[in-house]
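# Got a predicted structure plus its sequence, pasted below:
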Amino acid sequence: MAGAQKGPDEAITDINVTPLVDVSLVLVIIFMAISPFAMTSGIKVLESKAKAAIGKVSKSESVNIKLELSGKLTVNGKETNFEGLGLAVQKALGGKKDRLTILTADDKNKVGDVVRILDISKQFGAQKIAIMHSSKKKKKEKKG
């Protein structure tokens, strides 16, 4: 048997490394299986102050995309759909990729729709995208 002593005073000279190799190979396989999930890219979000962004950019300099609760989608006030969104954004940017694109959506909109708008906008040249929240708050009227 490997690693067994031949006599009472003789030291063990052989070390069984098979378990160490087995564990190492299992860890390598686990890391190889997990690495594609760790490498997936996401949307880079930079936190900024809304007052600073709105104050520096006028509405004429920015591209305004609005997604209403009804599903109506507009780019700079012109109605479009998801299929025509890319070309509408590209046209609104006018070749200036550094222009700010402002996406306004209600908190009750589907997250998938908002992410789809972000993806399409990025694909058609929008580099700076701000996300704004729009909700119509109903004011309670006081009865006299």
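Happy to help now that I have it.

# going forward, measure contacts between C-alpha atoms and count neighbours the same way
OK.

# Buried residues of the top helix by length along the chain, list them for me.
Using DSSP state H to define each element, the chain has its longest helix at helix 18-38. When neighbours are counted by 16 or more other CA atoms under 10 Å, no buried residue of helix 18-38 is found.

# and it, how far out from the chain's middle?
28 Å (CA atoms, centre = their mean, to the nearest Å).

# Same question for stretch 113-125.
The answer for stretch 113-125 is 11 Å, by CA atoms, centre = their mean.

# Check stretch 76-91 too.
The answer for stretch 76-91 is 21 Å, by CA atoms, centre = their mean.

# Where do the strands of this structure begin and end?
63-67, 73-75, 78-80, 100-105, 128-133 (DSSP state E).

# Can I get those strands in CSV including distance to residue 35 and mean neighbour count?
Output for the strands of the chain, formatted as CSV (distance: least, CA to CA, whole Å; neighbours: other CA atoms under 10 Å):
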stretch, distance to residue 35, mean neighbour count
strand 63-67, 36, 23
strand 73-75, 37, 20
strand 78-80, 39, 14
strand 100-105, 33, 22
strand 128-133, 29, 15
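
# So residue 132 is in contact with residue 102, correct?
Yes. Assessed by CA atoms under 8 Å, residue 132 is found in contact with residue 102 at 6.9 Å.

# Residue 106 contacts residue 67, doesn't it?
Yes. In this structure, residue 106 is within contact of residue 67 by CA under 8 Å, at 7.4 Å.

# And here is the other one:
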Amino acid sequence: MGAGVTQNSGGGGKRRRRSRGRSRAMSEINVTPFVDVMMVLLIIFMVAAPLMTVGVPVELPKTAANSLPSEQEEPLTITITAEGVVSIQTTEVPREDLIGRLRAIAAERESNRIFLRADGAVPYADVVQVMGALNRGGFENIGLVTDVGGPALDAPAN
């Protein structure tokens, strides 16, 4: 890749004295460092690209999913029993009072994360209505709690 150094003897009968260390400048660009840097950047982007995807964590009842990481604050949990009774932590709350109590709780908390536990027998419409109340109450980060260790979706049913 390097350019050769040429020296002209000058052909005129007079001998030119050669200077030591003087040669013509190399006129080619050495691209080897550029290729090395590009290969390193390519590897970094190949490793980092899968980590940059954003997903929506959704957990369904009876899955083999991992648990969510713990927080500094005690997690707030809403529970819907099979009978349709809604509870904040362990206190039963009438559905018409749910939004007002959630707004009061949201004003005191730093985190807007809340966990929703619903019995498998509760109709989907009831769960969605409570999720809407949670959203109107100031909680936008809703985690659905499941029974970890149940059958996975791809497992054959017995």
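It's in. This one's a predicted model, so the numbers in the text were calculated from it and none came from an experiment.

# What does the TM-score come to for these two?
TM-score for the superposed pair, counting by TM-score structural alignment, normalised by the length of structure 1: 0.52. Supporting figures: 89 aligned residues with a CA RMSD of 2.7 Å.

# re the thing from before, specify, as a residue range, where the longest helix of structure 1 falls in structure 2.
Residues of structure 2 offer no counterpart to helix 18-38 of structure 1, counting by TM-score structural alignment.

# What residues of stretch 82-95 of structure 1 count as buried?
Within stretch 82-95 of structure 1, the residues that qualify as buried are 85, 86, 87, 88, 89, 90, 92, 93, counting by 16+ other CA under 10 Å.

# could I get those as JSON lines with distance to residue 54 of structure 1?
Output for the buried residues of stretch 82-95 of structure 1, formatted as JSON lines (distance: CA to CA, whole Å):
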{"residue": "85", "distance to residue 54 of structure 1": "23"}
{"residue": "86", "distance to residue 54 of structure 1": "24"}
{"residue": "87", "distance to residue 54 of structure 1": "25"}
{"residue": "88", "distance to residue 54 of structure 1": "22"}
{"residue": "89", "distance to residue 54 of structure 1": "19"}
{"residue": "90", "distance to residue 54 of structure 1": "22"}
{"residue": "92", "distance to residue 54 of structure 1": "18"}
{"residue": "93", "distance to residue 54 of structure 1": "18"}
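
# of all those residues, which comes closest to residue 34 of structure 1?
Top of the list for closeness to residue 34 of structure 1, among the buried residues of stretch 82-95 of structure 1 and by CA to CA, is residue 86 at 33.6 Å.

# could you measure the counterpart of the closest one in structure 2 against residue 85 of structure 2, distance?
Residue correspondence to structure 2 (TM-score structural alignment): residue 86 of structure 1 is matched to residue 99. The spacing between residue 99 of structure 2 and residue 85 of structure 2, counted by CA to CA, to the nearest Å, is 15 Å.

# swap in residue 134 of structure 2?
Counting by CA to CA, the separation of residue 134 of structure 2 from residue 85 of structure 2 is 15 Å.

# When the two are compared, which one has more neighbours?
Just comparing residue 134 of structure 2 and residue 85: by other CA atoms under 10 Å the higher neighbour count belongs to residue 134, 24 against 13.

# What residue in structure 1 is paired with that one?
Here residue 134 of structure 2 is matched to residue 121 in structure 1, going by TM-score structural alignment.

# residues contacting that match?
85, 86, 89 (CA atoms under 8 Å, 6 or more residues apart in numbering).

# what's the closest of these to residue 25 of structure 1?
Closest approach to residue 25 of structure 1 among the contacts of residue 121 of structure 1 (CA to CA): residue 86, at 46.8 Å.

# what about the alignment partner in structure 2 of residue 69 of structure 1, distance to residue 141 of structure 2?
Counting by TM-score structural alignment, residue 69 of structure 1 corresponds to residue 82 in structure 2. The gap separating residue 82 of structure 2 from residue 141 of structure 2 is 24 Å, by CA to CA.

# do residue 72 of structure 2 as well
16 Å.

# Kindly report the same for residue 84 of structure 2.
From residue 84 of structure 2 across to residue 141 of structure 2, the span is 22 Å (CA to CA).

# just residue 130 of structure 2 next, same as before
For residue 130 of structure 2, the distance to residue 141 of structure 2 - CA to CA - is 14 Å.

# same thing with residue 90 of structure 2?
From residue 90 of structure 2 to residue 141 of structure 2 the distance is 20 Å (CA to CA).

# Was I right to think the match of residue 86 of structure 1 contacts residue 133?
Yes. Residue 99 of structure 2 is within contact range of residue 133, at 5.7 Å (criterion: CA under 8 Å).
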